[in-house]
Every structure is written in structure tokens, then in C-alpha cells.
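Q: Show me how the following folds:
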Amino acid sequence: MAANRAVVIGAGVGGLTAAAALHRRGWRVTVLERAARLEPVGAGISLAPNGLRALDVIGAGDAARARTAWHTEGGLRTPSGRWLSRTSNQAAAERFGGPLVLLHRAELIELLARALPDGAVRTGAPAEVTDPGAAGRPATVRTDGGPYDDGVEAGLVVAADGIHSAARRALFPHHPEPRYAGFTTWRFVVPAPAGAEVLPHETWGRGLGWGSQPLPDVRVYAYASAAVPAGERVPDSEHAELRRLFGGWHDPVPALLDAVAPESVLRTDVYETAAPLPAYHHGRVALLGDAAHPMTPSLGQGGNQAAEDAVVLAHHAPPGAADLAAYTADRLPRTMRVVRRSGSAARAVTVRSAAGCALRDAAAVAVNRLGPRLVLRALDGIADWSPPQRTYAAGTQQPAS
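A: As a prediction, this is how the structure comes out:
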């Protein structure tokens, strides 16, 4: 029956969390993923206490918490290695009621996929919304070369198809597209170099940033950023560019660059919301995650906000009677605040002038003198979020998808 069918476009963090939450709510869920296999793009992903609480709704929070690898002190450094500020996961847990967890994105995708019934995810199925539906009419989704070439009707469609969302363009064709945030990023995962001490840290230079974060399986997730024009690419390799930009920075940065294979370095230009959407829904279609509110990675909140979206959407969506206006009212103001705060954090890293960097670093030192926990204040009002009261019971018998 179309009224109780939910179709999710996109099998990323937001799409899979939404599918699992809606499945627990009682919807018959199908996830349509463009890629031929669930091979997530990216390397590491940070889960803050708010994202972990969202995962609790689908029974996956504790499994993610068990993968935490941050058991030592970490913080912010200069390219020479001097510490500007320090903090710890214990301080984060005391401040926000839970730890910060960093794991490989593939692990998280696998964890989320296990929360769905067999056959719920259809890969190799690029999908488009051909009719958003209305109060008296189901939405229609069509796949190109997939299982629904002739279209499938649904009482709810969840568009979780990323930053350059085709669904968003279809629903709001005259709305500004996401804008370039002014910097590009590189990411890779490598085994921890022998003899190298890798403490969780970020390092800020002049228009450059680096982060090294240990993963729970004795690997290290490394990421870097540079304030460069959009679309810029180097003539040799991204690995060579990382060596030029960061090869002289403090340990363990050179050792990590030595350990990575050139083909394993991922580069992605960063885009953010240019203007808030008028709503996160139209007809029977709901947008979530990057499709609704792309943001810079500077606060590590992209995946966390997508997970929040997912469980709030399910909260407002009893089968056949989704209240998408309530979903928009709950999510649009909060996510746009996070977009703005993430953009402000990004501007601190992309400062290029010597004077500006000196002022930025002095401010970080001053904050550290007041107390190491204060360096976590960027996540105040974000990481302490909790999901709305559940209107359905986890672990109850669910309909087949």
C-alpha cells in the first residue's frame, strides 16, 4: 500500500538512519542508492554526543560508542608542534553527557545497514522524484535502470542525495545552489606509523589546517585543508601537494605522509548553504542532511545533523500521516544555526595573514588558560541535543519491507 511505503533516496549516513528510524516507526522502507555497492566516499567521521543520541533511537548508539579511540589528551597545535590548547574526551563527556567518537565511515555505514531488514537497500538504482505528491496524492519516484523504471508510489519520500541534490533542485528549482566555502580538503586513512605517537589534534597554519585522529583499529584518519580557489587541481598528484604544503610540519605529519599511497588521498572542495531553503519539505518529500543544509566540516557536524534530521523526521511520521511541516519547523532553525557556526569556525582556519593568525592563536591560548573544557564551547548548544520523545518502541515487531 503506497500510503505506508517510504522510499529513501541515498544510502549515506542520513538516508540509512532515516530508513532505520522509519522502519521502527512502522513504514515499509526501500532505500535507493545510485552506487553499485555500499562503498562510502570519505575516510573518517566524527560522532558527537548529539549524533550518538540520534543513533540510540535506532539501537546503534552503544555500538558506535564502543568504537571510541580517543582515550588521551588532545587539542590544537601550531605547525611547529606547540600546543595552543588541550582538552580530553573526559572533558567532552562531562560537558555534553557523552564522548566524542571517531570511526571509519565504512564502519558506520555497515552499522546502519544492519539496522534494516534484508533487501531494503537497492544499489545501482539512481532515482529521481517525478511527482512530489500532495495531501490526496502519493509521491512518485522513478529509477533509471533500477527496480522502478516505471515509477513507484510512496506515502513518504526522503531525499538524502547529498550536497548537489537533484531532489532539492526538483523541489525548489529557483533556490540558490550551495556556494564554495573558500577551501578544499584532503582525507586519507593509514596504519599508525611505527614508533610515532599520534595524539588527537588539529593544527592551524596560515590558510592551512591539518588533523590527525587515531581510529579504534590502530589506524589514523588524517585530514587537511587549504584556502584555494574552487576547482583548482595540481599537475602532479594530490599526495605531492600535501608534501609541499605540510611536509615540514610537526610530527607525526611527515610520517603519515610517508605512509599513505598517493592513490589513497581523497580531495574534495567544500560547499555550504548559500541561503536557507523555504522549507525542508514539499508535498510528500522531505529533504535531510547535505541535501537540505550543506555545511563545512569544521565542527564535524555534517553526519550528526543528518542523523538528527532522520530521527526527528521519523518522530513526526506515523505511517501514512507524516507531518512534514512539523519536521521543517523543528529542523530548519536549528540546522541553519549549525551551518552559520560551522562557517565561522572554518573562517578561523582559513585566515592567511600573519597578523590574523597571531591574533587567532593568542585567543586560543587565552581560552586554554581559563580552562581546557572551554575549548569545547564551539559545540555548546549543539552536542548537548537530545532526540524528541519517541512515539514508538524500539525492538518491537516490524512489518516486512
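Q: use CA for all of it now, contacts and neighbours both
A: OK.
Q: list the contacts for the closest residue to Leu379 other than its chain neighbours?
A: Residue nearest to Leu379 in three dimensions, not counting chain neighbours: Leu299, with 7.5 Å by CA to CA, 6 or more residues apart in numbering. Counting by CA atoms under 8 Å, 6 or more residues apart in numbering, Leu299 touches 342, 345, 378-379.
Q: Now the second one, please; I'll put the structures next to each other:
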Amino acid sequence: MGRTAVVVGGGIGGLAVAIGLRRVGWEVTVVERTRVLDDAGAGISLAANGLRALDALGVGAQVRAAARGQYTGGTRTPQGAWLARMDGAALERALGTPIVGIPRAALHALLRAELPPECLVPGARMTALDRSAPGRVRVAYEHDDGRPDEAEPDLVVGADGIGSGTRALLFPDHPGPAHSGSTVLRALTKGPVEAGSDFEITWGRGTEFGHIALTDGRAEWHAVLNSPAGLRYPNPLAEMRRRFAGWHEPIPALLDATDPNDVLHHDIGELADPLPSFVAGRVALLGDAAHAMTPHLGQGACQALEDAVVLAARISEGPDVARALARYDAERRPRAQGVAAAARQAGRMGQQLAHPVAVALRNTALRLAPSGVAVRMILQHAAWTPPRLPGC
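A: Modelled structure (predicted):
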């Protein structure tokens, strides 16, 4: 029998690490608390580092075929004036690939398709994690019909998101996620819509509206607002129409093309206090469980995909799980926590700015910045080369 792993969480990061571990010869079980394995969300942008991670996992070509490259667009004011233009072609020349946009559900489905159905256990939640015996770890979980189950794998990966129960068990004194000060509403349009460009964000005062054009003609839109945690609206779409009344096209058209029942609303949390480690014994944390960050750099999923590839690569090197995980932690923690800090700063200098003088200064700085500044900022985080997985 080969070496075994239990992955707690069946989101993008959890599925990606399951693919990676299987490619290096491990048997994997993915335990996911929701009954339906379908990543909730609207759309997602993937930069070069995320796509290279998917290439290393053997699924990059499939994702590119389902995604749309982001070549046109940029950053605007609510009146429609351009603050900065996107140069997707320059990014492609520098990195070998453009940023792409894809529905989250489509990306999730492509990752699921790489795994045999028997390794996916939906409708089950982890109830205990026992690391008391040296060199061993025991995981207990309960199915949604109340049936208990357990496993004693060689490795456990906590990929269970920002509210990670795995992280809470490993680091009970850590304060956990904090509210970032922002909330996000988002949706996919019902059908094709004229989006005008591949990707745009528009900055107001403490407000951002953005869109991603998709291959089938639909678009994803998101609205990020300064907001206390827990604030909700009786009619979210009507509130968005009120908030963005008078903003430039295609914002009104995107809202008009949206079914009110499709609008998602989530407060944005982050691990403002960095974890002291991503590992403990034979247990590793990955993605939001390890380094939940704000979305202001579009790097959350990309960093989870990097985690998945590096974890699988280091595990494949041996000689034992604990030392492999120590290498994973040493490689991933500085980078992921650095990107998280940069995302927080980008939000403070971008979407979260609300004072009119600060907004005016930011806008002036963007207008005057040389055209290559935005490309260099993206390259700073996206220029990453994955390790090669054996057999891939």
C-alpha cells in the first residue's frame, strides 16, 4: 500500500494539492463538508504564477482553453476617465502568458475531473485531529447522515478555508481571521453582455467596481465597499444600483444583466496576524487556511495553487514527511505572507481610500505614473517558477 493523505477541504487549493499528491504516487482522500462539490463564487482571475502552478499539475492547458485572456482594460474613475491602462500584451511578453479570467465553478470542475470520484468524500466534516502519538496522525470525521469515520494517514493537509478548523486545532492561541474593513458583492451576468474590455476596476471613495469578461460572453462583476462586518441589504442588487447610479458604462449594463438571486455577499477577512508556521508534525496548512488575504492583488487562488505544487514537490523528495513539510514551510511562508501584506497595502492605497484629498492624490499619481509601472507591479508577484513534479 502506498503512502496516504487526507485533505480537509475540497476548494481550489484542496483539489489542487490532491492532484499533486496523486501525481507523485500518494493515495488521497478529500473530505469536504458541503454535500455538493462545486466551488461557490462568481469569477476569478489567474495570473501567470497560478497558471504555471496549474501547468505543473498537468491541467494548465484545460484551464487556458476555458478561460479568456485579459488584454484590454485598466483602472477608471466613476465618470469613466482612465487612470491607468492595462497592457496585457506586455505582460504576456514578459511572462509567456496573459492574466486570464474564468468562472470559479468552471475551474473547480476542471480540477475535480482530474480526480477519481472515490477519492472525494462530500458531506463530511472533520471532528478531531489527534497528533499525540509520535510519527502518527489520526483524523476523525462525520458524514452528514451522522455516520462516524476515521483515518490514520501519513499526511493531513488543512485546506479548509479562512475559517479553518484545522488551523484552530494546530494553533489554538492564534486569533484567527480578522475583518479587513471591506465587504464584497459579486455575480455573473445572466447571459452575454457588452463589457467593453477584458478587465476593469473603477475606484470611487471607499468603493471599487470591477468586471471580468468571460469566454461565453457573460461577465463577472464585483463591488468592494468599505463596510462593517455583518451589514447586509434586503435587496443587494437594488442597493448596488443605488450605489453605482451615474457611474460609467458598462457598470449599469452589468447590473441590469444580473439576476437578483445570483448576487453573493461576503465580508472580506484576512489573517492579519501571520501564523508562526504552516505545519505541525505531519499536518500542513494551505491556501486561505494558512494565509487568507484580501483580494486587492488577485493573488489568493494563485498562492493556494503555488502551495499545492510546492507541497507535492517537497513531499515527493522525502525522506520523511516531517522534514518535507519543514521545507514546504520554509519556502512558502515568507512568500505567501509577503503577498498577503502587499495585498493589504494595495487595498489601503486603492479601494479603501475614502478621504477626497487622498483619493485625488492617488488618482493623480496613477495618471502620471509611467506606463510600465503597472506591469512591473504585477511581475513582482506573478513571476514565479514552480518546481517540477516527478512524472509531470
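Q: what's the TM-score for these two chains?
A: The TM-score (TM-score structural alignment, normalised by the length of structure 2) is 0.94; 388 aligned residues with a CA RMSD of 1.9 Å.
Q: re the thing from before, now structure 2: which of the contacts of Leu299 of structure 1 match?
A: Among these, the ones still in contact in structure 2 (both residues aligned by TM-score structural alignment, their matches' CA atoms under 8 Å) are 342, 345.
Q: top of the contacts of Leu299 of structure 1 by neighbour count?
A: Ser342 (22 neighbours; other CA atoms under 10 Å).
Q: any idea whether it is helix, strand or coil?
A: Classification of Ser342 of structure 1 using DSSP: H, G, I helix; E, B strand; the rest coil returns helix.
Q: how close does Lys190 of structure 2 get to Ala219 of structure 2?
A: Computed as CA to CA, to the nearest Å, the Lys190 of structure 2 to Ala219 of structure 2 distance reads 9 Å.
Q: Looking at the two, which one has more neighbours?
A: Ala219 (29 against 16).
Q: Nearest spatial neighbour of that one, chain-adjacent residues omitted?
A: Ala213 (4.4 Å).
Q: cool, Arg267 of structure 1 as well?
A: Per CA to CA, 6+ apart, closest to Arg267 of structure 1 is Trp186, 4.4 Å.
Q: wouldn't the one you found be in contact with Ser264 here?
A: No: using CA atoms under 8 Å, Trp186 of structure 1 is not in contact with Ser264; the gap is 10.1 Å.
Q: more neighbours, the two?
A: Trp186 (20 against 14).
Q: contacting residues around the aligned partner of Ser225 of structure 1 in structure 2?
A: Residue pairing (TM-score structural alignment): Ser225 of structure 1 is matched to Val224 of structure 2. Contact analysis of Val224 of structure 2 by CA under 8 Å, 6+ apart lists 182-185, 207-209, 351.
Q: Over to Val260 of structure 1?
A: Contact analysis of Val260 of structure 1 by CA under 8 Å, 6+ apart lists 188-190.
Q: Restricted to strands, list the residues you listed.
A: If you go by DSSP state E, the contacts of Val260 of structure 1 have 188-190 in strands.
Q: For these, give me TSV that also has distance to His315 of structure 1 and neighbour count.
A: Listed next are those as TSV, based on distance: CA to CA, whole Å; neighbours: other CA atoms under 10 Å:
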residue	distance to His315 of structure 1	neighbour count
Phe188	36	22
Val189	36	25
Val190	39	20
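Q: Make JSON lines out of these and add distance to His316 of structure 1.
A: Below are those laid out as JSON lines (distance: CA to CA, whole Å):
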{"residue": "Phe188", "distance to His316 of structure 1": "38"}
{"residue": "Val189", "distance to His316 of structure 1": "38"}
{"residue": "Val190", "distance to His316 of structure 1": "41"}
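Q: Can you tell me which of those residues is nearest Asp258 of structure 1?
A: Distance to Asp258 of structure 1 across these (CA to CA) is lowest for Val190, with 9.9 Å.
Q: so how far is His282 of structure 1 from that closest one?
A: Applying CA to CA, the value for Val190 of structure 1 to His282 of structure 1 is 43 Å.
Q: With Ala322 of structure 1 instead?
A: Ala322 of structure 1 sits at a distance of 12 Å from His282 of structure 1 (criterion: CA to CA).
Q: Between those two, tell me which one has more neighbours.
A: Ala322 (21 against 17).
Q: In contact with that one, which residues?
A: 156, 284, 316.
Q: which one among those gets closest to Ala64 of structure 1?
A: His316 (25.1 Å).
Q: Tally up the residues packed near that closest one, please.
A: As a burial measure, His316 of structure 1 scores 20 neighbours (other CA under 10 Å).
Q: Helices of structure 2, residue ranges please.
A: All helices of structure 2, identified by DSSP state H, fall at 12-23, 48-57, 60-66, 88-95, 104-113, 165-170, 236-243, 251-256, 288-291, 300-317, 321-349, 356-368, 372-382.
Q: got the contact list for the last one?
A: By CA under 8 Å, 6+ apart, the residues outside helix 372-382 of structure 2 that reach it are 47-50, 84, 86-87, 90-91, 95, 339.
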